[in-house]
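Peer 1: A predicted structure for the sequence below; I have some questions about it.
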Amino acid sequence: MGPPDTKRRDRRCEYHKDHGHDTNNCYALKDHLEELVQDGQLAQHVRKNNPLNTVTLRPDSPPLGVIHMIYSLPLPTQVHTIQLQPSLSKPITLAKRPHEIGKISFDDTDLDGATLPHADPLIVELRVNRFTVERVLIDYGSTLGIMYYKTFVKLGFTNSDMLSADYPLFGFNANPEYPLGRITLAVQAGTKSVDMEFLVVKLPSPDNLIMGRTWLHAMQAVPSTYHQLLCFPTEYGIEQIRGSQKSAQTCYLIVAAKRPKEPEVNAIEVPDRESLEDIGKTPSEKATKDLDRIEINRSPDKFFIIGTSLNEVDRREFVSFLLGM
């Protein structure tokens, strides 16, 4: 509660029976009520359309766990997506600097800790629903907050916790993407927490969340991808969260590893026929001006390639042989 001489006499907490803060702003009371809700002792007082797993975040409360990358790769080693931590776990460390209150600016001194040159996006970690969520993409080009379905599940939610979302999203691919639903959660960055509505989508991604302009404006936050910093004002002054270039580069490698390989052209040898020297190379390496493309059943996705050096009789026999296989 603080020393008696620093307490505000105009604010009283009925839970502590003391002055210093209002009852509605008492973190100890909120944590106690949340424990009762989780134990099922206040079920009759909780509205059913509110997610029971949504909790009020206290800046100094320990996280329930850490959500790392939720994208699976075909590797022999197992990737653990959740690591439960004890109550004495180390809290989030913030890169704080003595900025003037209310003024956010960047200079070369903010590059301390950044690897240059780089073209990395800003990837940070945030607290959501008492979990530390890593690989959160700060995207100033996005309007809304996006939560990927695997992250939604790791946070302890089910489909019944979502509200309907009937409007499509654009920008993920060529076609509009309809979200599975929406959910509003408290998102904590440093000592500051704001409620954020997420649209839940079921798409593959190396990121766990995308935080767009809606959250940035609510936080009054200013991101700098060059300095790899996210700055925002709080009642304690300007706070900074440094991005993780390692996470950004790992995300890029994951996406690159999932790209389909360029198909190879397999050789079909016919007795007494000399094989083309460039058979087996990738299409981009082949001398395409010396090849003919023959579609199968007039399907552009099914075809084979033969050389133009064949005479008309051999070409006709060869095509008939391949189409008859």
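Peer 2: Structure's in. What do you need? These numbers were taken from a predicted model, which means no experiment stands behind them. Numbers count the residues shown, from 1 in each chain.
Peer 1: only C-alpha atoms for contact and neighbour calcs from this point on.
Peer 2: Noted.
Peer 1: quick one: buried residues of the host helix or strand of residue 250?
Peer 2: Taking DSSP states H and E as the criterion, residue 250 maps to helix 245-257. Residues of helix 245-257 classed as buried under the neighbour-count rule (16 or more other CA atoms under 10 Å) are 245, 247, 248, 251.
Peer 1: this is the other structure I want to compare:
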Amino acid sequence: MKVPNHKKNPDKYCDYHRDKGHNTDECYHLKKLTERMIKDGELNQFVRDLRDRLGPKENPEEEIEADEPERRDRIRGEFGQAKPHMPMTFSTEDYEDVIRPHEDPLIINPIIGQNKIWKVMVDTGSSANILFHKTYCKMNLAGEQLEPCNEAPLYAIGGHHIQFEGMITLPVLLDKLSYTVEKLVKFYVVRIESPYNVIFGRPFISTFEAVESIPHLKLKFPTEKRVGEMRGES
């Protein structure tokens, strides 16, 4: 589980994590993210702006050589080169703020439809994406109607067989700073009490080509630019 709030320094605030405990300029994770962005060339525009303000280098040839790889990459991109493979791996750095060992579920807060939904559990043991009826009623889905569902009953916790209320397809947005991906996801709406608002099952994992890690309490997914990630919430 994550570091409890009462153990965090209330006098420090991180704009990246939007949480107390440490200052933004002390944030280890933000530092590593910035290093990766520099390595990937995503901050080249800022580097060029700074270079223009400082004036030309003493050796113009060095500046030309520095720009040459970026120019070649841009030319290759214009010819529709396929996106590179994005390996999604987990390391010790991904254990940030996680107290081990633990058996906590992976809980994320994505945007579903036009709503930011809290307490969404990622459960690879579920063969369906579940939207609980209480959540469906609060989502302001004016004009959206459930599709009839004649599938077999869902075997729920406690041995109860619960019939689906219906189906609905909604856009789901996974967001990590500027790295976002949005796709349509089919949900089965069920009327049953649950501590969660939504359950993302294997169909969600497959749709987003995502990889989850319970030990790290983190979900990673490919975007157009790089691998995005969502940290589990307590």
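Peer 2: Now that the structure is in, tell me what you want to look at. Computed from a predicted model, the values in this text were never measured in an experiment.
Peer 1: work out the TM-score between the chains.
Peer 2: Once superposed, the chains reach a TM-score of 0.61 (TM-score structural alignment, normalised by the length of the second structure), with 155 aligned residues with a CA RMSD of 2.5 Å.
Peer 1: re earlier: who touches whichever helix or strand comes after the helix holding residue 250 of the first structure?
Peer 2: Downstream of helix 245-257 of the first structure, the next assigned helix or strand under DSSP H and E is strand 291-296. Strand 291-296 of the first structure has contacts (CA atoms under 8 Å, 6 or more residues apart in numbering) with 301, 302, 303, 304, 305, 306, 307, 308, 323.
Peer 1: can you pull out the strands in the stretch 1-150 of the first structure?
Peer 2: Secondary structure of the stretch 1-150 of the first structure (DSSP state E, counting those that start in this stretch): strands at 12-13, 18-19, 65-67, 82-84, 122-128, 131-138, 145-148.
Peer 1: circling back: adding distance to residue 65 of the first structure as columns, could you present the buried residues of helix 245-257 of the first structure in CSV?
Peer 2: Shown next, in CSV, are those (distance: CA to CA, whole Å):
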residue, distance to residue 65 of the first structure
245, 22
247, 18
248, 21
251, 21
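Peer 1: what is the nearest of the residues you listed to residue 117 of the first structure?
Peer 2: Taking CA to CA as the measure, residue 245 is the one of the buried residues of helix 245-257 of the first structure closest to residue 117 of the first structure, at 11.4 Å.
Peer 1: isn't the closest one up against residue 123?
Peer 2: Yes. With contact defined as CA atoms under 8 Å, residue 245 of the first structure counts as touching residue 123 (7.1 Å).
Peer 1: picking up where we left off before, would you list the strands of the stretch 1-150 of the first structure in a markdown table and tack on distance to residue 164 of the first structure and mean neighbour count?
Peer 2: Listed next are these as a markdown table, based on distance: least, CA to CA, whole Å; neighbours: other CA atoms under 10 Å:
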| stretch | distance to residue 164 of the first structure | mean neighbour count |
| --- | --- | --- |
| strand 12-13 | 38 | 17 |
| strand 18-19 | 43 | 18 |
| strand 65-67 | 25 | 22 |
| strand 82-84 | 28 | 14 |
| strand 122-128 | 21 | 24 |
| strand 131-138 | 24 | 23 |
| strand 145-148 | 14 | 23 |
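Peer 1: relative to residue 99 of the first structure, which of those is closest?
Peer 2: Going by CA to CA, the one of the strands of the stretch 1-150 of the first structure nearest residue 99 of the first structure is strand 122-128, 20.6 Å.
Peer 1: identify the residue range in the second structure corresponding to that closest one.
Peer 2: Mapping strand 122-128 of the first structure onto the second structure (TM-score structural alignment) gives residues 106-112.
Peer 1: and the strands of the stretch 1-150 of the first structure as a markdown table, adding distance to residue 168 of the first structure?
Peer 2: Compiled in a markdown table, the strands of the stretch 1-150 of the first structure are given as follows (distance: least, CA to CA, whole Å):
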| stretch | distance to residue 168 of the first structure |
| --- | --- |
| strand 12-13 | 45 |
| strand 18-19 | 49 |
| strand 65-67 | 27 |
| strand 82-84 | 30 |
| strand 122-128 | 24 |
| strand 131-138 | 21 |
| strand 145-148 | 12 |
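Peer 1: which one, of the ones you listed, ends up nearest to residue 319 of the first structure?
Peer 2: In terms of CA to CA, the element of the strands of the stretch 1-150 of the first structure nearest to residue 319 of the first structure is strand 145-148, at 48.5 Å.
Peer 1: in the second structure, point out the residues matching stretch 296-314 of the first structure.
Peer 2: Aligned by TM-score structural alignment, stretch 296-314 of the first structure falls on no residue of the second structure.
Peer 1: which one, of the strands of the stretch 1-150 of the first structure, ends up nearest to residue 115 of the first structure?
Peer 2: strand 122-128 (12.8 Å).
Peer 1: returning to what we had before: from the contacts of strand 291-296 of the first structure, which land in helices?
Peer 2: Cross-referencing the contacts of strand 291-296 of the first structure against helices under DSSP state H gives residue 323.
Peer 1: of the contacts of strand 291-296 of the first structure, buried ones?
Peer 2: Looking at the contacts of strand 291-296 of the first structure with 16+ other CA under 10 Å, the buried ones turn out to be 304, 305, 306, 307.
Peer 1: where exactly do the helices run in the first structure?
Peer 2: Assigned by DSSP H, the first structure shows helices spanning 27-38, 149-154, 213-219, 245-257, 312-323.
Peer 1: angle of the fourth one against strand 122-128?
Peer 2: I take that to be helix 245-257 of the first structure. Orientation check (axes from the mean of the first three to the mean of the last three CA atoms, to 10 degrees): helix 245-257 of the first structure against strand 122-128 gives 100 degrees.
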